[in-house]
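Asker: only the shape, not the letters, is given here:
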């Protein structure tokens, strides 16, 4: 483990595999968040999931015993909507995705349309049809820009793996030959959006997650300190191999959330003092 050079002031915390697995809270997730609240630390739950609204995510966390408010949640859908609105205010967008993505786009004043879009925005869409896929291809080939919320090929769901947003993106890439603007982890775009919401610099912020290819890579891309927890995808047996495969180095590795909590608590106290 290496130590962060700057004072720790905030955390960007992954969800699935880090704070919970499926519908089961990871041991210590509740006490970690209670400690952060007690220390008045700034943090956000940062997720590549584009389908759920912040309200839905917060409800899910609270139901598991992890305290959360909608304003604590930062999704790839919100970051995608902000990214588009900053570049083309009021843009016309065709959506391949679900309610959380549509709501995030309209919240930013973007127009969700079926015809003549400026941009095709794509996330996970569990009701995807061949006709909708064909329409997206037609729009992209016709000149619409292509924005992808997140590259996750597989989506964990109740103990099984289902096709994710990255699987749909593979079809659109193959059909159009167009590479999308990638918003979610491992891109720095989602992390920079979250940092702006926290009001902190990368040097003051830790990224906590269980996936070297997304969480740790995103931390590295954005210049944040990275803490890998062996609570989900990464385990004691495979984390070195996963780090090597992703081509990244974790600044710290913690066996569980209890050890992370102790270290973070110490760092926060020293930052305050």
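Answerer: Received it, and whenever you're ready, just let me know what you need. Predicted model, so just to flag it, every value in this text is computed and none were measured.

Asker: could you use CA atoms for every contact and neighbour count after this?
Answerer: Noted.

Asker: so residue 265 touches residue 35, yeah?
Answerer: Yes - checked against C-alpha atoms under 8 Å, the pair residue 265 and residue 35 is within contact range at 7.3 Å.

Asker: now the helices for the stretch 151-273 of the chain?
Answerer: Ranges of helices within the stretch 151-273 of the chain are 165-176, 188-198, 217-222, 239-246, 257-272, based on DSSP state H, counting those that start in this stretch.

Asker: looking at these, which one is packed in the most?
Answerer: helix 217-222 (a mean of 23; mean count of other C-alpha atoms under 10 Å).

Asker: residues touching that one, excluding its own?
Answerer: By C-alpha atoms under 8 Å, 6 or more residues apart in numbering, the residues outside helix 217-222 that reach it are 185-188, 191-192, 202, 206-207, 225-226, 246, 248.

Asker: a strand runs through residue 45, doesn't it?
Answerer: Yes - counting by DSSP: H, G, I helix; E, B strand; the rest coil, residue 45 is found in a strand.

Asker: show me what contacts it?
Answerer: 12, 13, 14, 15, 72, 73, 74.

Asker: let's verify residue 147: helix, strand, or coil?
Answerer: Going by three-state DSSP: residue 147 is strand.

Asker: residues in contact with it?
Answerer: Contacts of residue 147 (C-alpha under 8 Å, 6+ apart): 80, 119, 120, 121, 122, 180, 181, 182, 183.

Asker: from these, which single one is nearest residue 53?
Answerer: Set against residue 53, the nearest of these by C-alpha to C-alpha is residue 80 (13.4 Å).

Asker: try this one next to it:
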């Protein structure tokens, strides 16, 4: 059986501000069985502490901040390992900017070493201008995650990938992507949960990010049809997930690894 679970949040545990009841029951069962789990999310707008508080206050899911690994944390880990400077300009929100600055990086708009682009609900044209000019001067271009859309109760809204694509077009420069489905965030997630690839399964609603993060990195996958990827698309997916379910309520924790 699987010894640990890597789990997406948006579209899997909740949808915008709308709870997905099966998601809570899934987490409760993991806790009851004492199975290790780590939420691996491309969401950069909130810190792990804020995500933990939101899960408890809005969805009655009580988990420690240490069980949440965001693309913001993975971006910081990447820049520290890359070690190409500590000056940074960021398009993003507090969950990204505050963590980067707290990690020892300094804000620089004219000549940064890194330009990091994530989701920003208050993005302006001037922010895009600063990012574009800095990348043209040689700053390393980092995209926190490629999500084109975010599943919400209103529908599929523009995601970080949409903003990153604008900067890529303006600069004719491809970004270094950090979040799912890249190996960068998945390798770090495995370090944090302390398990090997063969012993975990990646659970999520988005084939392009959650499921491909498993397929591309040798990890079994569970696609749940509660968010981004729709049931009608399953038959035409380029590579099948290990498992596909309509709801997490259908998951058998005793299932044998394939």
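Answerer: Happy to help now that I have it. What you are looking at is a predicted structure, and each value in this text was computed from that prediction instead of being measured.

Asker: can you pull the TM-score for these?
Answerer: Remark: TM-score between the superposed chains equals 0.92 [TM-score structural alignment, normalised by the length of the second structure]; 256 aligned residues with a C-alpha RMSD of 1.9 Å.

Asker: that older thread, now the helices of the stretch 151-273 of the first structure in JSON lines, with distance to residue 42 of the first structure?
Answerer: Shown next, in JSON lines, are the helices of the stretch 151-273 of the first structure (distance: least, C-alpha to C-alpha, whole Å):
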{"stretch": "helix 165-176", "distance to residue 42 of the first structure": "29"}
{"stretch": "helix 188-198", "distance to residue 42 of the first structure": "7"}
{"stretch": "helix 217-222", "distance to residue 42 of the first structure": "17"}
{"stretch": "helix 239-246", "distance to residue 42 of the first structure": "27"}
{"stretch": "helix 257-272", "distance to residue 42 of the first structure": "10"}
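
Asker: which one of these lies nearest to residue 140 of the first structure?
Answerer: Of all the helices of the stretch 151-273 of the first structure, helix 165-176 comes closest under C-alpha to C-alpha, at 6.9 Å.

Asker: once aligned to the second structure, how far is the closest one on average?
Answerer: Compared with the second structure after the fit, helix 165-176 of the first structure shows a mean deviation of 1.2 Å (mean C-alpha distance after the TM-score superposition for the first structure).

Asker: give me the stretch of the second structure that that helix matches.
Answerer: Using TM-score structural alignment, helix 165-176 of the first structure corresponds to residues 160-171 of the second structure.

Asker: can you list contacts of that stretch?
Answerer: 117-120, 128, 131-132, 135-136, 143-149, 174-175.

Asker: and the gap between the most centrally placed residue in the second structure and residue 81 of the second structure?
Answerer: Central residue of the second structure (C-alpha atoms, centre = their mean): residue 42, 1.6 Å from the mean position. Distance, residue 42 of the second structure to residue 81 of the second structure, by C-alpha to C-alpha, to the nearest Å: 20 Å.

Asker: one step back: of the contacts of stretch 160-171 of the second structure, just the buried ones, PyMOL syntax please.
Answerer: Entered in PyMOL, the line below selects the buried ones among these, by 16 or more other C-alpha atoms under 10 Å:
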select buried, resi 117+118+119+120+128+131+132+135+143+144+145+146+147+148+149+175
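
Asker: list the residues that contact residue 41 of the first structure.
Answerer: Contacts of residue 41 of the first structure by C-alpha under 8 Å, 6+ apart are 9, 10, 268.

Asker: how close does the residue mapped onto residue 20 of the first structure from the second structure get to residue 82 of the second structure?
Answerer: For residue 20 of the first structure, the aligned residue in the second structure is residue 14 (criterion: TM-score structural alignment). Counting by C-alpha to C-alpha, the gap from residue 14 of the second structure to residue 82 of the second structure is 34 Å.

Asker: so these two - more neighbours on which side?
Answerer: A side-by-side neighbour count of residue 14 of the second structure and residue 82, using other C-alpha atoms under 10 Å, places residue 14 first with 24 against 9.

Asker: which ones are touching the spatially closest residue to that one that is not a sequence neighbour?
Answerer: Nearest residue to residue 14 of the second structure, sequence neighbours excluded (C-alpha to C-alpha, 6 or more residues apart in numbering): residue 20, at 4.8 Å. Taking C-alpha under 8 Å, 6+ apart, we find residue 20 of the second structure in contact with 12, 13, 14.

Asker: hmm, residue 23 and the last one touching each other?
Answerer: Read that as residue 14 of the second structure. Yes - using C-alpha under 8 Å, residue 14 of the second structure is in contact with residue 23, at 7.1 Å.

Asker: between these two, what contacts are shared?
Answerer: If you check residue 14 of the second structure and residue 23 against C-alpha under 8 Å, 6+ apart, no residue is contacted by both.

Asker: hang on, the earlier thing: in strands, which of the contacts of stretch 160-171 of the second structure fall?
Answerer: 117, 143, 149 (DSSP state E).

Asker: quick one: these as TSV, columns for distance to residue 211 of the second structure too.
Answerer: TSV is the format used below for these (distance: C-alpha to C-alpha, whole Å):
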residue	distance to residue 211 of the second structure
117	23
143	19
149	15
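
Asker: now do the same contact list for the nearest residue to residue 243 of the second structure once chain neighbours are set aside.
Answerer: Spatial nearest neighbour of residue 243 of the second structure, chain neighbours left out: residue 222 (4.7 Å); criterion: C-alpha to C-alpha, 6+ apart. Counting by C-alpha under 8 Å, 6+ apart, residue 222 of the second structure makes contact with 201, 202, 203, 204, 211, 241, 242, 243, 244, 245.

Asker: what range in the first structure does stretch 43-55 of the second structure sit on?
Answerer: The aligned range for stretch 43-55 of the second structure is 49-61, by TM-score structural alignment.

Asker: what comes up buried for the matching stretch?
Answerer: By neighbour count on 16+ other C-alpha under 10 Å, the buried set for stretch 49-61 of the first structure is 49, 50, 51, 52, 53, 54, 55, 57, 58, 59, 61.

Asker: repeat for stretch 9-29 of the second structure
Answerer: 9-16, 19-20, 22-24, 26-27.

Asker: restricted to helices, list the residues you listed.
Answerer: 22, 23, 24, 26, 27 (DSSP state H).

Asker: out of those, who's nearest residue 36 of the second structure?
Answerer: The closest of these, once distances to residue 36 of the second structure are taken by C-alpha to C-alpha, is residue 27, at 10.4 Å.
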